[in-house]
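[1] Sequence first, predicted model second:
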Amino acid sequence: MDISSIKLYATHEHPCSYLKNRSATTIFVDPLLNMNGRIYSELSDFGFRRSGSHVYRPNCRNCQACIPVRIPVDIFRPNRSQKRCEKRNQDVSMNIVSSIKTDEHYALYERYICLRHSDGDMFPPSREQYDDFLSSEWGVTRYLEFRLSGRLIAVAVSDRLDQGLSAIYTFFDPDEESRSLGVLAVMRQIDLARSLGLPYVYLGYWIKECEKMRYKNQYRPLQAYINNTWLTFD
């Protein structure tokens, strides 16, 4: 399928979720499109992301702050902090599962949202929202469980693209904040992509002025999609 023929729909302007006093517009892929892993992979190389069953990209009239970024895994070099994170979590096991539709997984998500993101769009959490947002789509989604002595402490949602892994979302036990489990989840996805022979891990959008998004700039080298080209920054 020629992706240039895909219909796109734009939202009305709405308050930006990341930058105060700014408006945002989002374009979505036609929800009636017979989406599959191949089309989704191609769209990812043009800066699109997935949220639930929707594939989208920011398209704001007067702002280009949202920059798609990805990690080229073969040349990635962990910094000192990332190395310390991996060493600190040597006692954490990782397991890949095909579903997280259990009370155990939802309880962790609910607690994470309530304690870490009570000021965000996903508060208050609900089971329906959880199922819709973190759904498994087009046969490409897998879930990385992180356990400490058998106890679930984190989950990373990861989509396998033709050319890499897309890090969709990570939630974790707020009591384990000192372990930097978000960093660990990215590092493990880098390792997984490398073991699968996939060249990239997609991190979504980096926003320089947004504190919550700045962490993505810590993975170097990093590639950014600027003016329809992937550029590498060391």
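    That came through, no problem.
[2] Please count neighbours and contacts with C-alpha atoms only from this point.
    Noted.
[3] ok, S158 to L192 distance?
    10 Å (C-alpha to C-alpha, to the nearest Å).
[4] Look at those two and report which has more neighbours.
    Legend: neighbour count by other C-alpha atoms under 10 Å for S158 and L192, higher for S158 (25 against 16).
[5] Please verify my assumption that that one contacts R142.
    Yes - counting by C-alpha atoms under 8 Å, S158 does reach R142; the two are 5.5 Å apart.
[6] quick one, what contacts the residue nearest the centre of the chain?
    For the chain, I168 is the residue whose C-alpha lies nearest the centre (C-alpha atoms, centre = their mean; 2.7 Å). Applying C-alpha atoms under 8 Å, 6 or more residues apart in numbering to I168 gives the contacts 50-51, 156-159, 203-204.
[7] can you rerun that using 7 Å?
    I168 makes contacts with 157-158, as judged by C-alpha atoms under 7 Å, 6 or more residues apart in numbering.
[8] for A154, same thing?
    Counting by C-alpha under 7 Å, 6+ apart, A154 has contacts 145-146, 171-173, 181.
[9] Check the secondary structure at it for me.
    What DSSP: H, G, I helix; E, B strand; the rest coil gives for A154 is strand.
[10] putting a second one here so we can go through both:
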Amino acid sequence: MRHTLPIAPQFYVTAPQPCPYLANRIERKLFTGLQGDQANLLNSALSKQGFRRSQNVLYRPSCADCSACMSARIRVADFQPSRTQRRTLNRNIDLKRNANPPWATEDQYELFRRYLDSRHSEGGMTDMDIFEFAAMIEETPVKSHVIEYSRRDGGENDLTAVCLTDVLDDGVSLVYSFFDPDQSRRSLGTYVILDHIEIARQMGRPYVYLGYWVPSSAKMAYKAKFSPLEIFKGGRWQDIGDPNSHDSAMHPLSTEPVAEQVAKLTLPDIMAPFD
């Protein structure tokens, strides 16, 4: 029987481009590709070190003089919903959840377009067509699901919210979610996160990964409302504490050289002998 040697991940840095979170700043990302039989292991290992997945790429901010972006995750065992979050759960008690393979549909794309046009009309995804949308959903080399939410008494196409979700060895990661912008009373973005906390609890996974939290970024403020929230800061996970105690000031020496960053990464033993 012929075997293929595992390929050690290679890391690269993107060209500088405008930051999507903070005005008048330039972002740069450290990234590596996901491929082969070890993709799930690598996704889990690097998610624990502040990386996020986009299709078949894992990336982490590596800006030259800014370290404002911090990966965030909810500690499931200690989470207790606030009064407002309990009301959100009650308002959405009529929704049902379906976990599907990562396959794009026209109904998803129609909801996605309405969500973008209403919430992110000037964002980088505005021009995404149905083929690019399908690639975002389907080009995944790791264990992923499309979690769909619809009304229990609704019709066949009564799609209300969608989340592309990765399954990690220590939790679930919300890769991208979108929802019906005309149902603002439901607080669907909050509900999707609350339901993923329940999904992680049912799976016995300790964390729900939310992506990046950025101090002073209004669009990221909602993440700090899910307590206890941990952030990946200074090379380790720590409780966020008072969100106002973190700043987004630029510090010229805040980011280590890329070679040092890569050298400090803990990778799965993908070069281990095989049968």
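    Now that the structure is in, tell me what you want to look at. All values reported here derive from a predicted model rather than from experimental measurement.
[11] Which one of the contacts of A154 of structure 1 is nearest to K212 of structure 1?
    F171 (13.9 Å; C-alpha to C-alpha).
[12] Now do the strands in structure 1.
    8-10, 14-15, 23-24, 26-29, 49-51, 54-58, 67-72, 92-97, 141-148, 151-160, 164-172, 200-206, 222-226, 229-233 (DSSP state E).
[13] Format those as TSV; extra columns: distance to R111 of structure 1.
    Output for those, formatted as TSV (distance: least, C-alpha to C-alpha, whole Å):
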stretch	distance to R111 of structure 1
strand 8-10	33
strand 14-15	26
strand 23-24	29
strand 26-29	29
strand 49-51	20
strand 54-58	25
strand 67-72	29
strand 92-97	20
strand 141-148	16
strand 151-160	11
strand 164-172	9
strand 200-206	23
strand 222-226	32
strand 229-233	36
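[14] Nearest to H105 of structure 1 among the ones you listed would be which one?
    That would be strand 151-160 among the strands of structure 1, by C-alpha to C-alpha, at 7.8 Å.
[15] per the alignment, E137 of structure 1 corresponds to what in structure 2?
    Using TM-score structural alignment as the criterion, E137 of structure 1 maps onto T140 of structure 2.
[16] Show me the one of the strands of structure 1 that comes nearest P124 of structure 1.
    strand 164-172 (15.0 Å).
[17] and the closest one, how far out from the chain's middle?
    4 Å (C-alpha atoms, centre = their mean, to the nearest Å).
[18] and the nearest residue to S144 of structure 2 once chain neighbours are set aside, what does it touch?
    Spatial nearest neighbour of S144 of structure 2, excluding adjacent residues (C-alpha to C-alpha, 6 or more residues apart in numbering): D166 at 4.3 Å. Neighbouring residues of D166 of structure 2 by C-alpha under 7 Å, 6+ apart: 143-145, 172-175.
[19] wait, doesn't the match of E137 of structure 1 sit right on L58?
    No - contact between T140 of structure 2 and L58 fails when scored by C-alpha atoms under 7 Å: they sit 11.1 Å apart.
[20] Quick check: the aligned residue for the residue nearest to S144 of structure 2 in structure 1?
    Using TM-score structural alignment, the partner of D166 of structure 2 in structure 1 is D159.
[21] Give me the neighbour count for whichever residue in structure 1 pairs up with K223 of structure 2.
    Aligned counterpart of K223 of structure 2 in structure 1: K216 (TM-score structural alignment). Counted with other C-alpha under 10 Å, the neighbours of K216 of structure 1 add up to 20.
[22] The nearest residue to K216 of structure 1 once chain neighbours are set aside: what's it in contact with?
    In this structure, K216 of structure 1 finds its nearest non-sequential neighbour in W206, 6.3 Å apart by C-alpha to C-alpha, 6+ apart. Counting by C-alpha under 7 Å, 6+ apart, W206 of structure 1 touches 66-69, 213-214, 216.
[23] let's see 8 Å
    W206 of structure 1 makes contact with 65-69, 213-214, 216-217, according to C-alpha under 8 Å, 6+ apart.
[24] From these, list the buried ones, please.
    65-69, 213, 216 (16 or more other C-alpha atoms under 10 Å).
[25] L231 of structure 1: which of those residues is nearest?
    Of all the buried ones among the contacts of W206 of structure 1, L231 of structure 1 sits closest to V69, with 9.3 Å by C-alpha to C-alpha.
[26] Tell me which residues touch whatever residue of structure 2 lines up with the closest one, please.
    The equivalent of V69 of structure 1 in structure 2 is A72 (alignment by TM-score structural alignment). Contact analysis of A72 of structure 2 by C-alpha under 8 Å, 6+ apart lists 209-213, 223, 229-232.
[27] hmm, try it at 6 Å
    Residues counted as contacts of A72 of structure 2 (C-alpha atoms under 6 Å, 6 or more residues apart in numbering) are 210-212, 230-231.
[28] count of residues packed around the nearest residue to L164 of structure 2 once chain neighbours are set aside?
    Spatially, and ignoring its direct neighbours in sequence, L164 of structure 2 is nearest to V146 (4.7 Å; C-alpha to C-alpha, 6+ apart). Neighbour count for V146 of structure 2, taken as other C-alpha under 10 Å: 22.
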